[in-house]
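In: sequence unavailable; structure follows:
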């Protein structure tokens, strides 16, 4: 997957291959990893959401979205939606918090404002933790 690039070096992302991965148990496991090599579009976000359905992909695999700054290439709305879906899984809050932390750090480093959807997702993630 990582080798499918155009001549100018940008990843072109074979959506048919990624669509097929959703129906193939072995590839489905690695879908979050494969998505770090391509640009995100509506179909890609939908694939990741389907992968987050219970029993599909362990939520820990979504930690790979921080690789290649994949989470920076997503809109705040799309990333926020994914983070909220992660909360439905055991340990999902830990994974979501790690991804959100990296995204907020990246936004600040690039002098970008934090999107409202990410702030909302962060509030929901924090509600999952017990503070003593």
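Out: Great, that's in hand. Everything quoted here is computed from the prediction, not taken from an experiment. Numbers count the residues shown, from 1 in each chain.

In: okay, CA-based contacts and neighbour counts for the rest of this
Out: OK.

In: quick check: what element follows whichever strand or helix holds residue 20 along the chain?
Out: Using DSSP states H and E, residue 20 falls within helix 15-22. Next along the chain after helix 15-22, taking DSSP H and E as the criterion, comes helix 25-29.

In: A further structure is provided below for comparison with the first:
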């Protein structure tokens, strides 16, 4: 995979995740859930979808072991969720419509998620042993 295209692939998965997020947000909010509850539920569903898509589309190289990746993904998602809900709450409190506020939250959470994911979650595994390309003298 070409590393130069990784940000583009991340954005494409993010667009799919944003669509899932907004659909879930509208559904939960329409069923009577508060904007914050709808945002959190939508974010969790979108993160679950994005996690699988990122593994298949964005970051297909040798990854850190699953247990470490899962713990890191959960932590990164928590930070992005706080950013998303914080923006949503601030915008709704300022009078913005809930869906517009959710879009604002997604807009902030996406770059936070990308930066943390590329550095902490989906990074390449360190090489355990790589033989030297230089012959050793005997």
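Out: Thanks, I have it. Note that the structure is a prediction, hence the values are computed from the model and not measured.

In: any idea what the TM-score comes out to?
Out: After superposition, the two chains reach a TM-score (TM-score structural alignment, normalised by the length of structure 1) of 0.26; 57 aligned residues with a CA RMSD of 4.5 Å.

In: ok, back up a step: buried ones in the helix holding residue 20 of structure 1?
Out: 18-19, 21-22 (16 or more other CA atoms under 10 Å).

In: between those, which sits nearest residue 124 of structure 1?
Out: Closest approach between the buried residues of helix 15-22 of structure 1 and residue 124 of structure 1, by CA to CA: residue 22, at 27.7 Å.

In: so what touches the helix holding residue 20 of structure 1?
Out: The contact list for helix 15-22 of structure 1, computed with CA atoms under 8 Å, 6 or more residues apart in numbering, reads 27-28, 31, 34, 43-44, 47, 50-51.

In: in helices only, show me those.
Out: 27-28, 31, 34, 43-44, 47, 50-51 (DSSP state H).

In: closest to residue 117 of structure 1 among these?
Out: Distances from residue 117 of structure 1 to these, taken by CA to CA, are shortest for residue 44, at 18.8 Å.

In: distance of that closest one from residue 106 of structure 1?
Out: Per CA to CA, to the nearest Å, residue 44 of structure 1 is found 21 Å from residue 106 of structure 1.

In: how about residue 97 of structure 1?
Out: Residue 97 of structure 1 is 14 Å from residue 106 of structure 1, by CA to CA.

In: who has more neighbours, the two?
Out: Using other CA atoms under 10 Å, the more surrounded residue of residue 97 of structure 1 and residue 106 is residue 97, with 19 against 16.

In: surely that one is in contact with residue 121?
Out: No: under the criterion of CA atoms under 8 Å, residue 97 of structure 1 is not in contact with residue 121, lying 9.2 Å apart.

In: CSV for the ones in helices among the contacts of helix 15-22 of structure 1, including distance to residue 76 of structure 1 and neighbour count?
Out: As requested, those are arranged in CSV below (distance: CA to CA, whole Å; neighbours: other CA atoms under 10 Å):
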residue, distance to residue 76 of structure 1, neighbour count
27, 26, 17
28, 24, 22
31, 20, 23
34, 20, 18
43, 16, 12
44, 15, 19
47, 17, 19
50, 19, 14
51, 19, 23
